[in-house]
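# Pasting the sequence and the predicted model now:
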Amino acid sequence: MDFWENLWGTIWFFFWTFAIISYFFALFGVIVDLFRDRQLSGWAKAVWFLALFFVPFLTVLIYVIARGKGMAERSSKESREYQAQTDQYIRTVAGTGSGATEEITRAKALLDAGTITPAEFDALKSKALSSSSYME
């Protein structure tokens, strides 16, 4: 074997590897979309699965052409729902007024209003700072 045969063999190997990996991504995308689609009946899903089993490449191609827009819409909708859930979770976990900074700010406002003395402010500040060091 000479250099050019090795080069072309390597190029074809990478081409076919890329094609096969791309096909499997598309196949799993179709399977995930079948489970995600709530408007498609169970019988229609079964027919698509049988077609995927017997004629996989052609079925993936037809599915992406026929239902590609719906695939994108369902994927986008699910991403927005996950993002909203994540944002809601972050808001509940982060909360407000639970950190040492917030406690010190409230104590400073009380000190400025004359409600507490500087000694009481120092005590509240040291208590807030000591309790936050356990959290970290």
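Perfect, I can see it now. Worth saying up front: this structure is predicted, and the values here are computed from it rather than measured.
# going forward, measure contacts and count neighbours with C-alpha atoms only.
Fine.
# which element follows the helix or strand that contains residue 47 toward the C-terminus?
Assigned by DSSP states H and E, residue 47 belongs to helix 42-54. Going down the chain from helix 42-54, the next helix or strand is helix 56-94, by DSSP H and E.
# A further structure is provided below for comparison with the first:
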Amino acid sequence: MSFWDALRLFFISFALVAHMMVLFSIVTDLFRDEETSDISKALWKATLGTVCGADR
């Protein structure tokens, strides 16, 4: 493994962890809100799954 491969792996890992932290933050904030209806929460979760799952 060269230096550039290791550097690339570091940045990709950092971006993945940051992406996951943002997703978990959105989901916890969404389900913590008591004013939002259950249908709305389900639609938000489906939208996140569709949008965030599209890049894989």
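Great, that's in hand. This is a predicted model, so every value here is computed, not measured.
# on that earlier part again, counterpart of the helix holding residue 47 of structure 1 in structure 2, which residues?
Counting by TM-score structural alignment, helix 42-54 of structure 1 falls onto residues 38-50 of structure 2.
# Quick check: buried residues in that stretch?
residue 45 (16 or more other CA atoms under 10 Å).
# what do you get for stretch 13-33 of structure 2?
So, applying 16+ other CA under 10 Å, buried residues of stretch 13-33 of structure 2: residue 30.
# if we look at that stretch, which residues are touching it?
Stretch 13-33 of structure 2 is touched from outside by 36, 41, 45, with contacts defined as CA atoms under 8 Å, 6 or more residues apart in numbering.
# mind checking what residue 20 of structure 2 lines up with in structure 1?
That one, residue 20 of structure 2, aligns with residue 24 by TM-score structural alignment.
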